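Visitor: Coordinates only, no sequence provided:
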């Protein structure tokens, strides 16, 4: 559902609501307060959420790149040449990132919650692990295997090492969320 919404520009962002003649107080992004809130701005142009993507790329040891459109991020996993398992795992992380960014945006807009990049990143790690182990053939994967899959498999592709962000256990990460 997340991928479909991204691909078809079906997230109810401020500009999308205005296009549908639904009154909105302002079309300006409530996170950065500098640009119109569109799907492309929210997922690829908002500085706060760009920081989230940088942490995701760093954690997965994939080269960061500048995406002009949210759709560009949907196909980025296809560049991995290390097998379907790694591609699927990274795709799950990408989808989780979209979901977590949208959730953080909604918490900010509707509940007036502060957006914390590190907290979003922790949620991405935990939720992508839970989604992978509960909705795929990787159900037997341990937390340590998940961390290894996301950090070691990409090395053989010759990608740069950006450093391991966290070495926490799953229970410690769940305490943060």
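Guide: Okay, I see it. All values derive from a computational prediction rather than experimental measurement. Numbering: from 1, shown residues only.

Visitor: C-alpha only now, for contacts and for neighbours.
Guide: Noted.

Visitor: what residues are up against the residue in the chain sticking out farthest from the centre?
Guide: Within the chain, the residue lying farthest from the chain centre (CA atoms, centre = their mean) is residue 21, at 29.2 Å. Listed by CA atoms under 8 Å, 6 or more residues apart in numbering, residue 21 has no contact partners.

Visitor: What ranges does the protein have for its helices?
Guide: In the chain, the helices defined using DSSP state H lie at 2-7, 14-19, 39-40, 47-60, 70-74, 84-111, 117-135, 143-151, 170-176.

Visitor: Return the most buried member of those helices.
Guide: With neighbours defined as mean count of other CA atoms under 10 Å, these peak in mean count at helix 39-40, which reaches a mean of 22.

Visitor: chain center to that helix: distance?
Guide: Centroid displacement of helix 39-40 relative to its chain, using CA atoms, centre = their mean, to the nearest Å, is 13 Å.

Visitor: For it, give me every contacting residue.
Guide: Residues from elsewhere that reach helix 39-40, judged by CA under 8 Å, 6+ apart: 6, 9, 11, 13, 68, 69, 70.

Visitor: try 10 Å
Guide: 5-16, 45-46, 67-72, 102 (CA atoms under 10 Å, 6 or more residues apart in numbering).

Visitor: now swap in stretch 27-36 and tell me
Guide: Outside stretch 27-36, the residues within contact range by CA under 10 Å, 6+ apart are 13-18, 26, 37-38, 41-42, 45-49, 104-105, 108-109, 114-115.

Visitor: buried set for that stretch?
Guide: Buried positions in stretch 27-36, judged by neighbour count with 16 or more other CA atoms under 10 Å: 27, 28, 29, 30, 31, 36.

Visitor: another structure for you, compare them:
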């Protein structure tokens, strides 16, 4: 307590009055404030939950075992509960798990588009779709399918861990087909796409 008026201070510069410059200096030491922002392309043909999830996953913000450990939780085992081959982070859950690879292979076969391999990140996968030599319509469909696939893979991971439910890769791909078709029908003007067209992935570009 003192007879002086109260003043704002920044804890890293306690001997100086508060100023924005000191805040920026502190942040500049801990963050790359010139780094490019997450250039995620939102797709309104996929569900809001799935797009938000993928946006967070790109920056490892989903509660994977590795992320939870980084937040201070004490976990005895950080390995993937589905394949057990590696530590469970966002990229492993969505792209690199052995089970997940089989799902992506099925998606690639269905859409005739090369989906991820071991070297891909989520950002690279989505960018490769947006830059592929297909019509704008097909690119947006493939983008929505990829987002929906990652969301369903995350839900499958949670069902396996918390409910003991185990589904085959074929069951996952069928859910991807059904939910992504519903999304395109409900959220775009292409509501006349038939289930057979979708299953054959046969459209007039």
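Guide: Arrived safely, thanks for sending. Keep in mind that this is a model prediction, so the values were computed, not measured.

Visitor: out of the buried residues of stretch 27-36 of the first structure, who's nearest residue 134 of the first structure?
Guide: For these, the residue nearest residue 134 of the first structure by CA to CA is residue 31; the value is 32.0 Å.

Visitor: which position in the second structure aligns with the closest one?
Guide: Counting by TM-score structural alignment, residue 31 of the first structure lines up with residue 82 in the second structure.

Visitor: Enumerate every residue touching the most centrally placed residue in the first structure.
Guide: Centroid-nearest residue in the first structure: residue 97, 1.5 Å away (criterion: CA atoms, centre = their mean). Residues near residue 97 of the first structure by CA under 10 Å, 6+ apart: 2, 43, 49, 52-53, 56, 91, 103, 120-121, 123-125, 127-128.

Visitor: rerun that using 8 Å as the cut-off
Guide: 53, 56, 124.

Visitor: Would you reformat those residues as JSON lines and include distance to residue 152 of the first structure?
Guide: JSON lines is the format used below for those (distance: CA to CA, whole Å):
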{"residue": "53", "distance to residue 152 of the first structure": "19"}
{"residue": "56", "distance to residue 152 of the first structure": "14"}
{"residue": "124", "distance to residue 152 of the first structure": "18"}
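
Visitor: Of those, just say which sits nearest to residue 134 of the first structure.
Guide: Scanning those for proximity to residue 134 of the first structure, where the rule is CA to CA, the winner is residue 124, at 15.0 Å.

Visitor: And that closest one, what's its match in the second structure?
Guide: By TM-score structural alignment, residue 124 of the first structure lines up with residue 176.

Visitor: again with residue 114 of the first structure
Guide: Per TM-score structural alignment, residue 114 of the first structure is aligned with residue 166.

Visitor: That match touches residue 153, doesn't it?
Guide: No: contact between residue 166 of the second structure and residue 153 fails when scored by CA atoms under 8 Å: they sit 11.7 Å apart.

Visitor: how do the contacts of residue 97 of the first structure look in the second structure, which are kept?
Guide: Retained in the second structure (both residues aligned by TM-score structural alignment, their matches' CA atoms under 8 Å) from these: residue 124.

Visitor: returning to what we had before: how close does the spatially closest residue to the match of residue 114 of the first structure that is not a sequence neighbour sit to residue 121 of the second structure?
Guide: Closest residue in space to residue 166 of the second structure, ignoring its immediate chain neighbours: residue 160 at 5.6 Å, by CA to CA, 6 or more residues apart in numbering. According to CA to CA, to the nearest Å, residue 160 of the second structure and residue 121 of the second structure sit 24 Å apart.

Visitor: quick one: residue 87 of the first structure from residue 75 of the first structure, how far?
Guide: From residue 87 of the first structure to residue 75 of the first structure the distance is 10 Å (CA to CA).

Visitor: Need the counterpart of residue 197 of the second structure in the first structure.
Guide: The alignment partner of residue 197 of the second structure in the first structure, by TM-score structural alignment, is residue 145.

Visitor: quick one: the match of residue 124 of the first structure and residue 198 of the second structure, what's the gap?
Guide: Distance, residue 176 of the second structure to residue 198 of the second structure, by CA to CA: 11 Å.

Visitor: burial measure for residue 51 of the second structure, as a count.
Guide: For residue 51 of the second structure, the count of nearby residues is 22 (other CA atoms under 10 Å).

Visitor: Distance from whichever strand or helix holds it to the middle of the chain?
Guide: Element membership for residue 51 of the second structure (DSSP states H and E) is helix 48-58. Relative to its parent chain, helix 48-58 of the second structure has a centroid offset of 5 Å by CA atoms, centre = their mean.
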